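Student: here is a sequence with its predicted model. Questions after.
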Amino acid sequence: MDTQNGNKDIRVAVDKNQSILKKIQLVIPGFRGYREKEDIRTADELLRSQIGGVLGRAVSSLTTARQNAINFNKFGSLNFIGNTISVVETFQGDIVHGQQGYSGFAPAIQVNTTVLDRLYEYDFEFVSKCKEIADTCSQLENVSGMQDPDILASLNRISDMIKDAKRAWSQRIETVEGIKE
């Protein structure tokens, strides 16, 4: 199954990689829900890793931009590039190393798979925001033809995009934490 923007749906990959034991677990009453939630949790982990890679690409582009700014005497933007790198790295860490749920056999908070699937679909939009950040950062790599005000304007745009992505991530976390049956 493809998403709207051509990315593969990670849930399909998780389903395809089910061992015979997992398939048996899916037919055992009382165990099926546990198994399905564990698979969705695995998909969430893969998605977080994917987002971490995308934001890592953004950091790499910004690091290249910083080195090129030094090479081309664009010293007025160095501090702002460094600050942006720090913000992206922190955000990347929040996503990759953030708390994840554990489904367990008798969890305190029960989440049905319909709600989890809806959250997962929401995450695809979040991934596209992160890709937009990385793409915009990559445009800064070649600062040789740019003036400091143009570089700063691009960094401000990236900063706004990061704020939007952080807000979306916070809303996702709040939604997950607020789900109780």
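Tutor: Arrived safely, thanks for sending.
Student: rest of the way, CA atoms for contacts and neighbours
Tutor: Fine.
Student: and the contacts of stretch 125-136?
Tutor: 51, 54-55, 57-59, 61, 154, 158, 161-162, 165, 168-169 (Cα atoms under 8 Å, 6 or more residues apart in numbering).
Student: if we use 6 Å, what do you get?
Tutor: Identification of contacts with stretch 125-136 by Cα atoms under 6 Å, 6 or more residues apart in numbering yields Ala58.
Student: next one for the comparison:
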Amino acid sequence: MSDGFAPKQENWLSRVARQVPGFRGYFEREDRRAADEAQRRALAERLHRSGAALGGLSQRWLAAGAIDALPLVDALRRRLDVLINRLGNAPRGYSAFFDRQQIDAARLEAVYQYDSELLWDVELLAKKIEEAVSSAAAADAPSLFNELTAAVAVVEERVAGRENVLRDL
């Protein structure tokens, strides 16, 4: 490419490709569906591993007698489960993105950008959940719930934005 975009794109894309299973498949039309599915499943699995730890938080708070905090954990778990299902079970290849021989570079960049941001946001959410599970006291339940719910909302918005970008291709 001689548009002056290639070096920046290559460095950025190389980083994403190393972190997301199957991401390199986006470059080839026939591999796009498989790459998209692999990416979504990897992100869903990351959230699932972190979300599973919320059960330990519930048990710890129950043992401490903080029964009032349990509905907050349950509500967070339900919302996280919906997000995990949305990521992991989305229809495979639901956009013209997966059928086109060539994609406009700007549109492809938008998809890559969403994927990179989604990867970052999922990792941030997973780490916040893991930190909360390892150290949160029941007295912190309301503020913790608000913080984690906000982090879930960021990922939900990122997933919706990515779906819109793919739909508009």
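Tutor: Cool, the structure landed. All values reported here derive from a predicted model rather than from experimental measurement.
Student: who's in contact with the aligned partner of Gly93 of the first structure in the second structure?
Tutor: Structural alignment (TM-score structural alignment) places Gly93 of the first structure against Asn85 in the second structure. By Cα under 6 Å, 6+ apart, Asn85 of the second structure lies in contact with nothing.
Student: just say helix, strand or coil for Asn85 of the second structure.
Tutor: helix (DSSP: H, G, I helix; E, B strand; the rest coil).
Student: the one 5 residues further on now?
Tutor: Per three-state DSSP, the secondary structure class of Ala90 of the second structure is coil.
Student: could you do Gly93 of the second structure as well?
Tutor: Going by three-state DSSP: Gly93 of the second structure is coil.
Student: ok, it to Arg29 of the second structure distance?
Tutor: Look at Gly93 of the second structure and Arg29 of the second structure: by Cα to Cα, to the nearest Å, they are 11 Å apart.
Student: now the common contact residues for those two.
Tutor: Common contact partners of Gly93 of the second structure and Arg29 (Cα under 6 Å, 6+ apart): none.
Student: first-to-last residue distance for stretch 139-154 of the first structure?
Tutor: End-to-end distance for stretch 139-154 of the first structure, by Cα to Cα: 9 Å.
Student: from the chain's centre, how far out does that stretch sit?
Tutor: 26 Å (Cα atoms, centre = their mean, to the nearest Å).
Student: in the lengthiest helix in the second structure, which residues are buried?
Tutor: If you go by DSSP state H, the second structure has its longest helix at helix 105-135. Of the residues in helix 105-135 of the second structure, 108, 111-119, 121-123, 125-126, 128-130, 132-133 count as buried by neighbour count, 16 or more other Cα atoms under 10 Å.
Student: equivalent range in the first structure for the next helix or strand after it?
Tutor: Using DSSP states H and E, the next helix or strand after helix 105-135 of the second structure towards the C-terminus is helix 141-168. Under TM-score structural alignment, the match for helix 141-168 of the second structure in the first structure covers residues 151-178.
Student: could you give the number of residues near the closest residue to Phe91 of the first structure other than its chain neighbours?
Tutor: The shortest distance from Phe91 of the first structure to any non-neighbouring residue, by Cα to Cα, 6 or more residues apart in numbering, is to Lys166 (7.4 Å). Neighbourhood size, Lys166 of the first structure [other Cα atoms under 10 Å]: 18.
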